[in-house]
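[1] okay, structure incoming, though there's no sequence with it:
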């Protein structure tokens, strides 16, 4: 009987567990997560107003409720929890599906001023991640600068412009809802260093900006005209052509009665975050132009854009998983079809899937094929892996390491607590936003727990 630990309960972890139990009728899988809640970025990274994408949790739930899959939440792996080497002793194989947890930095002066944040920190706050801090993101903010032109940048710009009426039906924590309702933000600048034809948002996400009540959207015509493909997008790949067509429709002057304005700027490279009264006051950008080779070059001309809040959304990067080799250049774990490589040789029983395997690329569905490749490698190795005897159940040994896992009944108890909280506030489900509340709700399950 093959017993596998999957570290991480986001899409890549759940799809890995799903492929394992589908392809091996005897496999038993423990899905470990350092948080007491499952689903990873589907719970803590998808914007609360995107109910259709959030509904992917239903499919992940089906995996975690499989009779041969067990969820073990609140189990950190590494120096502050269960050592990775200990996991390898307790399971025939360990698959690390830990994503890319760090944000890329701009590397410019002033980036660490008060009021300058990564977009992920802002997303974590309004998504109720228990590690997020309520730092008063919006206090005293009239104008915000979002650096980046991908889907996360679109998400945070949209959330800054959303009204209480649209956000109240979501599962957003009440503190974030209250802060956004009181927001005085009227100008949101979304800025990219290249042209509109190179922007990475999807057309569906982009169009959504134009549907926001009381909000106008304008694409700067002077910026866009620097892109040769903007005047005639017919030669672009279809996704980029559709983006350009949407942006072309937004070059007209914005309507005067809008309470808020989202302005999309292009060919501006951030060079410094400027201070005003000890915190962010503006961002200085250098004008760029196409270099004729698909890239850009600086012009030596600069422009300052006012903003008391700066959110950088320039990509993610993997961090070294405890006990695993790591390639700092790519931000990934070296592997061969999902098999971890140590010094160029395959490490028996160690595997990776998801962003820590391939880098922060693709959409949620990309994790299916990525996980299947890793599981295929693992099952090819299974005859040699299962030759090693294991304890009947690793759970007592995990508890001996000082962790007290939140099992599925505990997660269900958290869900009930979030439903009660929402009802008390006259809303639907409202997320618990701190460790104390989550763990108290989990321990309130009051049920004996057994597992496969």
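    Here it is on my side, so go on. Since the model is a prediction, treat every value here as computed from it, not as a measurement. Numbers count the residues shown, from 1 in each chain.
[2] hey, let's count contacts and neighbours off CA atoms from now on
    Noted.
[3] the stretch 101-250 of the chain: helices as residue ranges?
    In the stretch 101-250 of the chain, the helices defined using DSSP state H, counting those that start in this stretch lie at 119-126, 151-161, 164-167, 174-181, 203-209, 221-224, 228-231, 238-249.
[4] dump the ones you listed to TSV, plus distance to residue 9 and mean neighbour count.
    Conversion of the helices of the stretch 101-250 of the chain to TSV gives the following (distance: least, Cα to Cα, whole Å; neighbours: other Cα atoms under 10 Å):
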stretch	distance to residue 9	mean neighbour count
helix 119-126	17	22
helix 151-161	21	22
helix 164-167	27	13
helix 174-181	25	18
helix 203-209	26	16
helix 221-224	41	18
helix 228-231	42	17
helix 238-249	31	19
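[5] so for residue 372, which of those sits nearest?
    Smallest distance to residue 372 across the helices of the stretch 101-250 of the chain (Cα to Cα): 26.1 Å, for helix 151-161.
[6] give me the contacts around the one helix or strand residue 62 maps to.
    Using DSSP states H and E, residue 62 sits in helix 56-64. Residues outside helix 56-64 that contact it (Cα atoms under 8 Å, 6 or more residues apart in numbering) are 11, 14, 15, 17, 18, 31, 39, 42, 43, 69, 70, 71.
[7] rerun that using 10 Å as the cut-off
    9-19, 21, 29-31, 38-40, 42-43, 69-71, 364, 408 (Cα atoms under 10 Å, 6 or more residues apart in numbering).
[8] so after that helix, what's the next helix or strand?
    Where DSSP H and E defines the elements, the next helix or strand beyond helix 56-64 is strand 69-72.
[9] and after that next one, which helix or strand comes next?
    Assigned by DSSP H and E, the successor of strand 69-72 is helix 84-90.
[10] buried residues, that following helix. List them.
    The neighbour-count check on helix 84-90 (16 or more other Cα atoms under 10 Å) flags 84, 87, 88, 89, 90 as buried.
[11] repeat for stretch 11-28
    11-21, 27-28.
[12] kindly report the same for stretch 301-312.
    305, 306, 307, 308, 309, 310, 311, 312.
[13] now stretch 249-268
    Of the residues in stretch 249-268, 250, 251, 254, 260, 261, 262, 263, 264, 265, 266, 267, 268 count as buried by neighbour count, 16+ other Cα under 10 Å.
[14] comparison target, given below:
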């Protein structure tokens, strides 16, 4: 091929940007366009990480440097399946990588889960992160709240619910989120895990951050701090698990302080029913016992917890992408080393996946780098045999978007929005205030 390899990446979150990074560092001359449904890049970093995680959000600096490379262009506010389709992309690009992530809540099939006051954690995260496609309001009326799950998302949700709104003014939360949290009457947040402390999925850092608030007392209920042979083996073999368990054990035996709000951690408590008659009035859990192999079984002993809201944080799920095969059980696109497979398990020429749409919503943000490397390796190996794009010239896709009247945003536009948000923050002695309204985001980005 006498020209550079033209690659489209659908999704400008960490997975997509890591794929672009890997491609530009290869020995192959490439030209890459990233297409993002939202007007701003960074996906999970901007809209899926709790706002009081400045260290994690520091990843943005590295992602920014990738997007700043001359071989890469960003087209924001462009929705795959609506503004352009797979056939359109194959017209302009030799290969397409899908990196659309996972942002929907996985369902939890227990009685009463659909009552008013029962929420998905992903929806709440989108609200407090100022996602432009969700409501500006959130019903924060409960004084006692249950969070189901013991992963990092569950811990983030519990921490944001338990903290005072003023503590979050050091972050980029929009004014509507600050006002909503400020009106919250919450005093107690209960986090429930159906297995033991050694099987908790949060990281040591996430756990320790819970105890940093001057207004939130972290209470570990000691009756759930139990270990079986498999638990002990896991503790001995995994340094992170050992650190989590050590912290939980120390907190379980310490004296409780007098901070005005409490965040409770319960282990070996499995949710079996959300109580209420159309509106949440409580949560029923069954006490579990360890089986010795890392699993648990029910004891038949039940407890009713008087909570007025329930947040399920039992996992994310990807959305089915138009014209691509989809496994609805795993929430992933079938693939082999990143090559998308059709119903006959044959590779779709020139179509690839990376990130959570490829492997499911597991692992930390950094784990998507390995995904990207595998996918890009497959793509580059296939490159000599790929059908060449009919209109590979870089301006062709720009004309296509313009002709359709799509108000796309660019990386230069993101710079303008970034500065606008920082200016809003400076006016209130804050680093940044995030813009929520989509129309405003697009207007500022387009100058």
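    That came in fine, so what should we check first? None of these values were measured; they are calculated from a predicted model.
[15] need the three-state assignment for residue 346 of the first structure.
    At residue 346 of the first structure the chain is in strand, as set by DSSP: H, G, I helix; E, B strand; the rest coil.
[16] ah, wrong one, I meant residue 340 of the first structure
    strand.
[17] check contacts around it.
    95-96, 324-326, 333-334, 346-352, 357.
[18] so which of those residues wins on neighbours?
    Neighbour counts for these, by other Cα atoms under 10 Å, peak at residue 352, which reaches 33 neighbours.
[19] wait, doesn't residue 307 of the second structure sit right on residue 191?
    No - using Cα atoms under 10 Å, residue 307 of the second structure is not in contact with residue 191; the gap is 11.5 Å.
[20] so what's in contact with those two at the same time?
    Contact criterion Cα under 10 Å, 6+ apart; residues shared by residue 307 of the second structure and residue 191: 145, 146.
[21] so what's residue 388 of the second structure up against?
    Contacts of residue 388 of the second structure by Cα under 10 Å, 6+ apart are 1, 5, 6, 90, 91, 92, 93, 94, 95, 350.
[22] now do residue 377 of the second structure
    22, 23, 26, 337, 338, 371, 383.
[23] quick check: the last one is in a strand.
    No - counting by three-state DSSP, residue 383 of the second structure is not found in a strand; it is helix.
[24] quick one, what contacts it?
    Residue 383 of the second structure touches 1, 5, 28, 94, 95, 349, 350, 377, counting by Cα under 10 Å, 6+ apart.
[25] burial count for the counterpart of residue 437 of the first structure in the second structure?
    Taking TM-score structural alignment, the alignment pairs residue 437 of the first structure with residue 440 from the second structure. For residue 440 of the second structure, the count of nearby residues is 14 (other Cα under 10 Å).
[26] so who does residue 440 of the second structure touch?
    39, 132, 417, 446.
[27] wait, a strand at the third one?
    No - counting by three-state DSSP, residue 417 of the second structure is located in no strand; its state is helix.
[28] circling back to that earlier point, mind checking which of the helices of the stretch 101-250 of the first structure is nearest residue 65 of the first structure?
    helix 119-126 (26.2 Å).
[29] mean per-residue distance, that closest one versus the second structure.
    By mean Cα distance after the TM-score superposition for the first structure, the fitted helix 119-126 of the first structure averages 1.0 Å away from its aligned residues in the second structure.
[30] where in the second structure does that helix fall?
    Taking TM-score structural alignment, helix 119-126 of the first structure hits residues 121-128 over in the second structure.
[31] quick one: the matching stretch to chain centroid distance?
    10 Å (Cα atoms, centre = their mean, to the nearest Å).
[32] against residue 126 of the second structure, how distant is the spatially most central residue of the second structure?
    What sits nearest the mean C-alpha location of the second structure, by Cα atoms, centre = their mean, is residue 48, with 4.1 Å. Note on residue 48 of the second structure: its distance to residue 126 of the second structure, by Cα to Cα, to the nearest Å, is 7 Å.
[33] overlap in contacts, these two.
    residue 103.
[34] which residues touch residue 118 of the second structure?
    Per Cα under 10 Å, 6+ apart, neighbours of residue 118 of the second structure: 112, 145, 146, 147, 274, 279, 280, 308, 309, 310, 311, 312.
[35] hmm, 7 Å instead?
    Each residue near residue 118 of the second structure by Cα atoms under 7 Å, 6 or more residues apart in numbering is listed here: 280, 309, 310, 311.
[36] swap in residue 32 of the second structure?
    So residue 32 of the second structure contacts 6, 7, 8, 20, 71, 72, 73 (Cα under 7 Å, 6+ apart).
[37] what's the local residue count around residue 81 of the second structure?
    Neighbours around residue 81 of the second structure, by other Cα under 10 Å: 12.
[38] so it sits against residue 324, correct?
    No - taking contacts as Cα atoms under 7 Å, residue 81 of the second structure lies outside contact range of residue 324: 10.5 Å.
[39] residue 407 of the second structure pairs with which position in the first structure?
    In the first structure, residue 407 of the second structure lands on residue 404 (TM-score structural alignment).
[40] and the residue nearest to residue 296 of the second structure when sequence neighbours are not counted, what is it in contact with?
    Of all residues not flanking residue 296 of the second structure in the chain, residue 290 sits nearest, at 4.5 Å (Cα to Cα, 6 or more residues apart in numbering). Contact partners of residue 290 of the second structure, counting by Cα under 7 Å, 6+ apart, are 228, 296, 297.
[41] which ones among those residues are found in strands?
    When DSSP state E is applied, these are split such that 296, 297 fall in strands.
[42] would you turn the contacts of residue 290 of the second structure into a markdown table with distance to residue 138 of the second structure?
    Compiled in a markdown table, the contacts of residue 290 of the second structure are given as follows (distance: Cα to Cα, whole Å):
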| residue | distance to residue 138 of the second structure |
| --- | --- |
| 228 | 41 |
| 296 | 35 |
| 297 | 36 |
